[in-house]
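Novice: Sequence and predicted structure, then a few things I'm wondering about:
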Amino acid sequence: MRNSLFIFRFSSGCGLLGGTLLLSVGMVSAGENSAFSESAYLDEMPVVLSVSRLSQRVDEAPAAVTVIDRQMIKESGVWDLAEVFRLVPGMVVSYHSARGYSMDNTVSYHGLSDPYARSMQVLVDGRSVYSPLFGGVLWGDIPVALDDIERIEVIRGPNAASYGANSFMGVINIITLHPSETQGKFVSLTTGRNREEGVARYGGRNDAGDLTYRITAGVRNDKGEDPIIVNALSTQGGWDKNKFDDRKVQQFTLRGDYRVNATDELEFQFGYNGGDRQEGDAGTTHPFWKRADNHFEQLRWQRALEDGGELSVQYYHGYESSYGTDINGATSYNMDVIAQRHDLEVQHTFSPSRSTRVVWGGSMRYDNVYAPYYLRNSITKVPDAHAIPFHLGRLFGNLEWRAHPDLVFNLGAMLEENSFTGTDITPRVAANWHFLPGHTLRVSNSKATRTPTNYEKVLADPYLALGVVKQKLRPERVDSTEIGYLGKFSDLNVDFRIFRDEFSDLIVENGTSVGLGNLNPGNAAVKGFETQLQWNVGPRTRLVYGFSHSLVSSLNQAKITYTDAVPTSIQSMMLTHRFDHRWSTSLMGYKTGAVHFPETDTGPQENPLYYVNSYRRWDARLAYAFQAGTTRGELALVVQNLADNHYFEFRHDNEPPGRTAWLNLKLDL
């Protein structure tokens, strides 16, 4: 059985068969292992912090959640932060799929996305990094080093009850290590094909021990995609050339935690990410270089209350900017972008009774965006010389009620009022029933919205003013229902979920929607199931496997083919093995089904393929741990795309690099 794992074929049928076989083996093992007990199971259950804003065991959280810990991040051998989400069931990750502005990765849940993936909320230590201009996340501009991440919690499904609009299809919460866990000196050096990086970190404390801090700095040189597409569909119109996407990035982060007294703690963070990067569409004769500078400041005060509750106040300021002038013939365009965000949030957690816990709070946000080229009048094409402000106020709350030792209810809602679309309430109700020791059934329903971005609003307002469209731009909406199961069979953990998401008022940015007089004509229903398996095959071997199957029904309004915008099947696996205390290895496999994302081109005229075909990729990592005196180190060889597969992601002019290898040396000094 163990040998068969290495020749396991990635196909939809084998994925289902493999999952069934694993489940069967786990059930047999559970029957033979008399040492399994409920108390042992509860001790092993991971605790999640993000789903309801309450600290909860994963089997009592009101939504499906995937936890990626620091060990998984290291063993996966990922280069970009975005790539680690390929291990999450149902997640679609595309390499550098945007053709303008960011030239960055796309991370979306199930699909149904444009390159900016506006439907995912992403937080770093509670701070939103959702970009206000186009929406989505600029993954290459997040000031966080992979080695500073403690864990990542991915909520699979809408979670607006906890984090508001734009938590539309899911939430990613990146949690960094506390400075007390990163004391001393650390260095990471990477070199390989088209990729080089150096990271240095120092963690310390004051003499009294009540202040701990961490300073991390890094530089990265990334050559991006190969210039020429190997499996080009055409040699005409630039379809045989990849985008210009080289980048040189500098990064610096600082975090300090100060324990004021027995109940109060202050946390301060600062981060900077900047450098030169290219832009340039397929077929252009020269790259467009621009400078990007992004930084944030975050301050958090936290007080532990006598009843076991907690009161916290958090403020952060985010600054996103890029500068450059694109010269096209005799015309030059001001491509500058400056986006700022101020956010203040208060949160209170307490227990009204022995069987209930409550978290509630509120926040105020102010965004301001200046982008003359991108925020042009959609009719006159004249740039708006003024920055566009956005105001947001929120009130939220979640009640956890343990009606019975084996039955937990979660009731939550978010009230929001913003200056673009007005007021919305997004509720959620969920019940978790531990019907057997180690086995839980979850049922939930939640609603969520997505607020139009600055770009979408500026595009829509002139049509409304001229009476071409009769309705104001509205928020997108989703009504989501799921039934989930979590179970433990000896060494096998199972997370299974059946879902149905009904989307309405989807925003369409094309002339057909204007002709219909409605900028929110889109509707779609996505239904399916997904599973996540974690199997401790042996004392030194572990398998993590994810599978998602989805179907879409839609009238495909405004010529947007929603029915093809979600891959029917998505699979991922990571098999790790430790030979001894020095040598370890891991093998990762990913497969994504054929898909056609909304509002992307169909392909070159002489070969108009509609779908981006299904692809399969294998990565591997081999590591050697050593110790020299007081220095602990690890040398790892990482190879991505072992088979040198040349395939497309997202579009037919977006071919990720072929086989890519690099060496990484980590030293704890």
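Specialist: Everything's here; your move.
Novice: going forward, measure contacts between C-alpha atoms and count neighbours the same way
Specialist: Will do.
Novice: Contact partners for the closest residue to residue 661 other than its chain neighbours?
Specialist: Among residues not flanking residue 661 along the chain, residue 639 sits closest, at 4.3 Å (CA to CA, 6 or more residues apart in numbering). Counting by CA atoms under 8 Å, 6 or more residues apart in numbering, residue 639 makes contact with 619, 620, 621, 659, 660, 661, 662.
Novice: cool, and residue 128?
Specialist: Contacts of residue 128 (CA under 8 Å, 6+ apart): 121, 122.
Novice: gap between it and residue 345?
Specialist: Residue 128 is 12 Å from residue 345, where distance means CA to CA, to the nearest Å.
Novice: same thing with residue 23?
Specialist: 43 Å.
Novice: circling back to that earlier point, tell me the one of the contacts of residue 639 nearest residue 218?
Specialist: For the contacts of residue 639, the minimum distance to residue 218 (CA to CA) is 17.2 Å, reached by residue 662.
Novice: Okay, one more to line up with it:
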Amino acid sequence: MVLQCRLNIFGWRHETMIWPHLIPTVSNAGTAIGRMVLVAIVLFIAVATSWGAGPGGQSQAGSGELTDLSLEALMELKVSSAAKKEQRVADSAAAVFVVTQEDIRRSGVTSIADALRMVPGLDVARIDSNKWAISSRGFNSRFAGEMLVLFDGRVVYTPLFSGVFWDRQDTVLEDIDRIEVIRGPGAALWGANAVNGVINIITKQADETPGGLLSAGGGTRERAFGSARYGVALGSHSDLRLYTKYLERDHFKDSNGSDGTDSWHMIRGGFRLDSNPSSQDTLTVQGDVYDGRLGETYVNMLPDSSTHNTVTPVFGGTILSRWKRSFSERSDMSLQLYYDRSEQELYVIGEKRDTLDLDYQNRFPLGSDHEITWGLGYRFTHDTIANSTYVFITPDSQDNRLYSAFVQDDITLVTDRLHLILGSKFEHNDYTGFEVQPTARLLWTPNRQNSVWMAVSRAIRTPSRGENGFTLYTPTPASQQTPPVFFQFNGSNRLKADELIAYELGYRAQLAEGYAFDAAAFYNIYHRLDVHSQGQPFFETAPDPPHVAIPGYLVNSGNAQTCGFELAVDAHLLPWWRLRTAYTFLEFVEEHAAPDAIPWDPKGEAPRHQLSVRSSLDLPRNVELDLWLRYVDRLTNLAVGSYVTLDVRLAWKPVKGIELSLVGQNLLHDRQLEFQQQILSTQSATVGRSMYGMVTWLF
């Protein structure tokens, strides 16, 4: 008897035919909620147009929000993630995209994870009410280990499973200055796990948020949410911001239309203090704490393949301090220290983790043609694991240390025209030892309206704590026989780092007044990817009941090659109408593993095509209308069909400082499956049509 399985455990992927795939039933868009949204749109436009009509029915000027940031200004936007220094987007030799505060506000999203759907090249899929799978250029999963995420310079990548707990990454959305996203490797600067991309969430400085903000809302899925923030000046050199935020999100439905148990409750609070003790020095101290409850449904749980509904408590907090001294426009230094505490009690495993991180960076010119940036880092983590009967990690407590250094030389070959960037990250970790991650990048800017760049880089993903020493039992079709037959998946302490060699080419241009274009192409070669090899069945008496175990052993025998491109066009078609389009294409050229590996096919777990179109209109009388249409291709291996969805946002500012908004999300589908859960056997849910209203008061 041959048993096949597909499973993504702690970031690696396998094939299964154990659980049937459920195809969601998509209803007609003409439901009551859909009709309500359409009626609301018509009424808002009609009223706004009539209020704004002048003599002869001519419409008066709109609110002017779209002209606050011209496309010329977009090309001049400053980013820091691509080179660890502030530079124009047009001068970045990487596939960098910026989600601005205005983008977040006008999209109508209520989470950082959903805001990332605006980024070309990112695959953002909702698993249930409180979980997402987010990655770049393939290999997506709930814990996408090839994507590094930072929050104000603090790494939020978890070493337990690899990846990010997106339900815990949050703040007052109005306080986010921008989200910088690099598609492609950023390991030469940021280190291990920055393989397919880097996401850097950057909040505003405290002096940019004076006064108060109150926002509250609720709706069909977003049952209740609210934020309060207050900023105050402390003398002439310091500013303080305090905030608190609460959300209560209702459960989604499963593919059969039954109510799930994936509701989400979270409360958090924090502060940020920015000080300028001298003209050269800046000091930032900030901290956050959160406490939440996540609803989850665990399926196919041993010993009897049963289903368990549970509520997972999560708690955590962080404190960060950063000091920066600027010597000149081309010379500065910074020192950052943060401590992070996280606790979670999953149904199958619990974890408490403490992290201490120290980072030093220095930048200086060397002659007229070289700009050197270098740095040192140290990270210490300590964890305590609460194992369960059928999922456990050994040892149950462990310390890990990471030592790092990096150096980068920005070489001017032709002044203001041609730059060569050479650099590398050097790291020592407790799993694979010493690792080198170099890059070489070339940037040509014939003028301020055009730039061409190319790069070749090496990046690695180190094994996670779970991959290094886990054992997980799952059911088979023979689980009900006597003796029962279980799958036994095992990690390995002999794993090497996954490796990527990436080749990239990009072009940015302001094609004409009011039109901007960004394109990036890549060819990625992956080596030593984690797959499972199947061993010989054996009988064991523990854990209960006595059973036959079919073992799978984690090995580095997977290889793959991918290619693709990403396009983004930003156009001001009219002074009051802005249109932004993004298209992503991904192709798996080759994938293979050792002959004894469990069948493995990652190409069916990432969409081949993605399209996003966002339309923003400023109507008279301070009314805004935003439409967001998205297409996502099917995921054949996960039995997820392709889908098109539409979000609509209507907002009105009756007086200065007050905004009323009505948002409809996923209006074309009553139920749409976006991803099949691949880890710890929790039930995936469908994303349904929803509406919410919100009021925001700035004072």
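Specialist: It's in. Bear in mind the structure is a predicted one, so any value in this text is a computation, not a measurement.
Novice: And the residue nearest to residue 661 of structure 1? What does it align with in structure 2?
Specialist: Using TM-score structural alignment, the partner of residue 639 of structure 1 in structure 2 is residue 664.
Novice: repeat for residue 528 of structure 1
Specialist: Per TM-score structural alignment, residue 528 of structure 1 is aligned with residue 564.
Novice: tally of neighbours for that match?
Specialist: The tally of other residues near residue 564 of structure 2 (other CA atoms under 10 Å) stands at 20.
Novice: same question, residue 654 of structure 2
Specialist: A total of 12 residues lie near residue 654 of structure 2 under the criterion other CA under 10 Å.
Novice: quick one on the thing from earlier: report the buried residues of the helix or strand where the match of residue 639 of structure 1 lies.
Specialist: In this structure, residue 664 of structure 2 is located in strand 658-665 according to DSSP states H and E. For strand 658-665 of structure 2, burial by neighbour count (16 or more other CA atoms under 10 Å) applies to 658, 659, 660, 661, 662, 663, 664, 665.
Novice: Then stretch 641-655 of structure 2?
Specialist: Neighbour-count burial for stretch 641-655 of structure 2 flags 641-653 (criterion: 16+ other CA under 10 Å).
Novice: now residue 232 of structure 1, what's its secondary structure?
Specialist: Recorded secondary structure, residue 232 of structure 1: coil (DSSP: H, G, I helix; E, B strand; the rest coil).
Novice: mind listing the helices for structure 1?
Specialist: For structure 1, the helices defined by DSSP state H occupy 12-32, 38-44, 70-76, 160-163, 454-465, 511-515.
Novice: Looking at these, which one is packed in the most?
Specialist: Most buried of the helices of structure 1, by mean neighbour count (mean count of other CA atoms under 10 Å): helix 160-163, with a mean of 28.
Novice: What lies in contact with that one?
Specialist: So helix 160-163 of structure 1 is in contact with 51-53, 121, 166-168, 396-398, 412-414, 426-428, 446-449, going by CA under 8 Å, 6+ apart.
Novice: so that helix matches what in structure 2?
Specialist: Counting by TM-score structural alignment, helix 160-163 of structure 1 corresponds to 187-190 in structure 2.
Novice: so how much does the matching stretch differ from structure 1 once superposed?
Specialist: Following the fit onto structure 1, the mean deviation recorded for stretch 187-190 of structure 2 is 0.5 Å by mean CA distance after the TM-score superposition for structure 1.
Novice: residues near the corresponding residue of structure 2 for residue 203 of structure 1, how many?
Specialist: Matched by TM-score structural alignment, residue 203 of structure 1 corresponds to residue 231 in structure 2. When neighbours are counted by other CA under 10 Å, residue 231 of structure 2 registers 21.
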